[in-house]
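K.L.:
make a model of this:
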Amino acid sequence: MIALARAAAICAAANALSLAVAAWVFDRFDVRLGWFVVAVVLFTVLTMVLRGVVVSTVNRFARGYTIAGGLVLTLLVLVLTEVAVPRDGFSIDGWGTWVGVTLIVWAASVAFGEVDNVAPVAQRR
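P.N.:
This next block holds a predicted model:
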């Protein structure tokens, strides 16, 4: 339980940092402070849940699929977060912004994966 809380805290910190950097880099990515906290919490929960599902269903040796899947997963979670959070609190406009934000947040999640040494339940055999 403590390991899960630690992993969630590290994941939330990585997500907060990556979303803040992406908002700073891209003018068409708008995040308001109050909604930023909501977005980070929602993004973190969705990422951790969906990451667990993906990891438990994808062959560990399919690295190419894992990279593409990670990008798709990041994009999906960004879309779900944008749908759930009001537009005046969290909005991404333009395909270039979507691609850039996805890449920044995905890269942070890869870095998080290197720091997070708590293996998902499916890998603890």
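
K.L.:
going forward, measure contacts between C-alpha atoms and count neighbours the same way
P.N.:
Noted.

K.L.:
which stretches of this structure form strands?
P.N.:
29-31, 90-92 (DSSP state E).

K.L.:
could you export the ones you listed as TSV, including distance to F43 and mean neighbour count?
P.N.:
Output for these, formatted as TSV (distance: least, CA to CA, whole Å; neighbours: other CA atoms under 10 Å):
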stretch	distance to F43	mean neighbour count
strand 29-31	13	20
strand 90-92	12	21
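
K.L.:
could you also give me the structure for this next sequence, so I can compare it with the first?
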Amino acid sequence: MIRFLIHILINLATAAIGLLLAGWIVPGVVLQPTGFVVAVVVFALAQGVLGPFVFNVARQYASAILGGIGLVTTLIALVIASMFDGGLEISGFMAWVGATLLVWIVTALGGWILGWLFITRRLGKGKGSKVAQ
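P.N.:
Alright, predicted model coming up:
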């Protein structure tokens, strides 16, 4: 249960960081402070739910794009998050491309790094110390 909660917190944190960076770096991406939390939650939820679905669809019908599942999932999650007014607005083709790439890189690397840091290192030590007793 603790691992599950840590995964949720990591996904929310990396989504927030990715969206903030996209808003600061990518022209055409605008984040409204009033809807930022909603945009982060909707994005993280959409990405978490859509990941396995997109993977299964791609595996069945378009196995050539299996390597790009993270990018496709990130793009779809950005589209869904931008549908909610007052949070995330993306305008222009290059803004969509830039935001997708930047948010995907941040969420992927952040997920790996934070997952290793909090789950493998921190919780792994607790398990090792229990076995040694």
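
K.L.:
just to revisit the earlier point, could the strands of structure 1 go into TSV alongside distance to G113 of structure 1?
P.N.:
Below are the strands of structure 1 laid out as TSV (distance: least, CA to CA, whole Å):
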stretch	distance to G113 of structure 1
strand 29-31	25
strand 90-92	25
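
K.L.:
which one, of those, ends up nearest to V45 of structure 1?
P.N.:
strand 90-92 (16.6 Å; CA to CA).

K.L.:
the closest one corresponds to what range in structure 2?
P.N.:
Mapped onto structure 2 using TM-score structural alignment, strand 90-92 of structure 1 covers residues 88-90.

K.L.:
tell me roughly how far the matching stretch lies from structure 1 on average.
P.N.:
In the superposition against structure 1, stretch 88-90 of structure 2 averages 0.8 Å from its aligned positions (mean CA distance after the TM-score superposition for structure 1).

K.L.:
so how far is that stretch from its chain's centroid?
P.N.:
With CA atoms, centre = their mean, to the nearest Å as the basis, stretch 88-90 of structure 2 stands 16 Å off its chain's centre.

K.L.:
translate G128 of structure 2 into the numbering of structure 1.
P.N.:
Checking TM-score structural alignment: G128 of structure 2 goes with nothing.

K.L.:
residues near G69 of structure 1, how many?
P.N.:
For G69 of structure 1, the count of nearby residues is 15 (other CA atoms under 10 Å).

K.L.:
ditto for L101 of structure 2
P.N.:
Around L101 of structure 2 there are 17 residues (other CA under 10 Å).

K.L.:
relative to P33 of structure 2, how far out is the closest residue in space to it that isn't next to it in sequence?
P.N.:
Among residues not flanking L101 of structure 2 along the chain, L71 sits closest, at 7.0 Å (CA to CA, 6 or more residues apart in numbering). Counting by CA to CA, to the nearest Å, the gap from L71 of structure 2 to P33 of structure 2 is 25 Å.

K.L.:
you'd agree the residue nearest to L101 of structure 2 is up against V106?
P.N.:
No - using CA atoms under 8 Å, L71 of structure 2 makes no contact with V106, being 11.6 Å away.

K.L.:
quick one, which of L71 and P33 of structure 2 is more surrounded?
P.N.:
L71 (19 against 12).

K.L.:
tell me who's in contact with the more buried one.
P.N.:
Under the criterion of CA atoms under 8 Å, 6 or more residues apart in numbering, the neighbours of L71 of structure 2 are 100-101, 104.

K.L.:
can we see that at 10 Å?
P.N.:
Taking CA atoms under 10 Å, 6 or more residues apart in numbering as the contact definition, L71 of structure 2 lies against 65, 77, 97, 100-105, 108.

K.L.:
which of these sits closest to A15 of structure 2?
P.N.:
Closest to A15 of structure 2, out of all of those and judged by CA to CA, is V103, at 7.2 Å.
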